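This is the structure alone, sequence omitted:
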């Protein structure tokens, strides 16, 4: 079901920059997290926040920060440049997360769910996750959604997160 919500040009620009900067010489200039949401009129998906690698010197662990974005009674979209390790190799993948909290109002949940299709046309990510409750944003639940066996997430053992 389409909602008629459009994607702001700024979203496209940030996502393009995020993809291009993944190979930047200075890793601190990489975009790691983009938080997206509907504008006040609920007619457009816009950038709410961009968080760079260098910001995590003060914010702490990237995955824990992602968890903190997923508030009660909220809905949002998150693009996450996820760094993880399998027993064989280190990997980096862009992940789209649609957070539709079960505690949010039905109208809010419906608008966000139906507006996802507008974003899908511009997304070029490996994984897309839809999450609804706190139990889905634990490290073990998150890692199980990625097809590889993950031993480290954002530089920390998954058992430590």
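Thanks, I have it. Just so we're clear, the structure is a prediction, and the values are computed from it rather than from any experiment. Numbering: from 1, shown residues only.

can we go C-alpha only for contacts and neighbour counts from here?
Noted.

Helices of this structure, start to end?
Here the chain has its helices, by DSSP state H, at 9-20, 56-59, 62-69, 106-120, 139-145.

As JSON lines, those with distance to residue 95 and mean neighbour count would be great.
As requested, the helices of the chain are exported to JSON lines (distance: least, C-alpha to C-alpha, whole Å; neighbours: other C-alpha atoms under 10 Å):
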{"stretch": "helix 9-20", "distance to residue 95": "12", "mean neighbour count": "15"}
{"stretch": "helix 56-59", "distance to residue 95": "18", "mean neighbour count": "11"}
{"stretch": "helix 62-69", "distance to residue 95": "12", "mean neighbour count": "16"}
{"stretch": "helix 106-120", "distance to residue 95": "12", "mean neighbour count": "17"}
{"stretch": "helix 139-145", "distance to residue 95": "11", "mean neighbour count": "14"}
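
Put this next to the previous one:
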């Protein structure tokens, strides 16, 4: 699938997401634009990680997309939801923000099973408590 900017998600992006969605192996995936900015590729994935470990892979001065298998507890027991992140920190270059914004749909539409979307421009917008509030509202 391609976006208005012509960027396409690499098949490996979708394969990794299917593993995460089915609860097989992956806890999170971080996506980025390829060096030639023509496709979306997997930058990092992990089978196990805490939420803080995941956040360390969102760069301070560049954009990324990510999905995280977010675990939480309710009175009814333990739950999880897949959260999609658009990370565009204030310190990122404007060109990068524009490319990531215009290419998001190429990735997001192909990730069936995402329950919550989070857009972050600073650490407070993606901290555990803030995301947990969004997850609980869904």
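In hand now; what should we look at? None of the values given here were measured: they were computed from a predicted structure.

Now distance to residue 87 of structure 1 too, for the helices of structure 1, in CSV please.
Shown next, in CSV, are the helices of structure 1 (distance: least, C-alpha to C-alpha, whole Å):
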stretch, distance to residue 87 of structure 1
helix 9-20, 26
helix 56-59, 25
helix 62-69, 19
helix 106-120, 31
helix 139-145, 14
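
of all the ones you listed, which lies closest to residue 84 of structure 1?
Closest to residue 84 of structure 1 of the helices of structure 1, according to C-alpha to C-alpha: helix 139-145, at 9.3 Å.

With the flanking residues excluded, which residue is spatially nearest to residue 126 of structure 2?
residue 120 (5.8 Å; C-alpha to C-alpha, 6 or more residues apart in numbering).

Over to residue 71 of structure 1?
Spatial nearest neighbour of residue 71 of structure 1, chain neighbours left out: residue 101 (7.7 Å); criterion: C-alpha to C-alpha, 6+ apart.

now the strands for structure 1?
Ranges of strands in structure 1, per DSSP state E, are 6-7, 31-38, 44-52, 75-85, 90-100, 127-131, 152-153, 156-157.

Can I get these in TSV including distance to residue 112 of structure 1?
Shown next, in TSV, are the strands of structure 1 (distance: least, C-alpha to C-alpha, whole Å):
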stretch	distance to residue 112 of structure 1
strand 6-7	12
strand 31-38	8
strand 44-52	9
strand 75-85	7
strand 90-100	7
strand 127-131	11
strand 152-153	28
strand 156-157	32
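
what's the matching residue for the residue nearest to residue 126 of structure 2 over in structure 1?
Using TM-score structural alignment, the equivalent of residue 120 of structure 2 in structure 1 is residue 131.

Could you measure from that match over to residue 98 of structure 1?
With distances taken as C-alpha to C-alpha, to the nearest Å, residue 131 of structure 1 is found 6 Å from residue 98 of structure 1.

who's more crowded, these two?
Ranked by neighbour count (other C-alpha atoms under 10 Å), residue 131 of structure 1 and residue 98 place residue 98 first, with 21 against 18.

Isn't the more buried one up against residue 130?
Yes. Assessed by C-alpha atoms under 8 Å, residue 98 of structure 1 is found in contact with residue 130 at 4.8 Å.

circling back to that earlier point, per the alignment, the residue nearest to residue 71 of structure 1 corresponds to what in structure 2?
So, by TM-score structural alignment, residue 101 of structure 1 is matched to residue 89.

Count the residues that sit near its match.
Neighbours of residue 89 of structure 2 under the rule other C-alpha under 10 Å: 20.

which residues does the most centrally placed residue in structure 2 contact?
Centroid-nearest residue in structure 2, with C-alpha atoms, centre = their mean: residue 66, separated by 1.6 Å. Neighbour list for residue 66 of structure 2: 28, 29, 30, 31, 84, 85, 86, 87 [criterion: C-alpha atoms under 8 Å, 6 or more residues apart in numbering].
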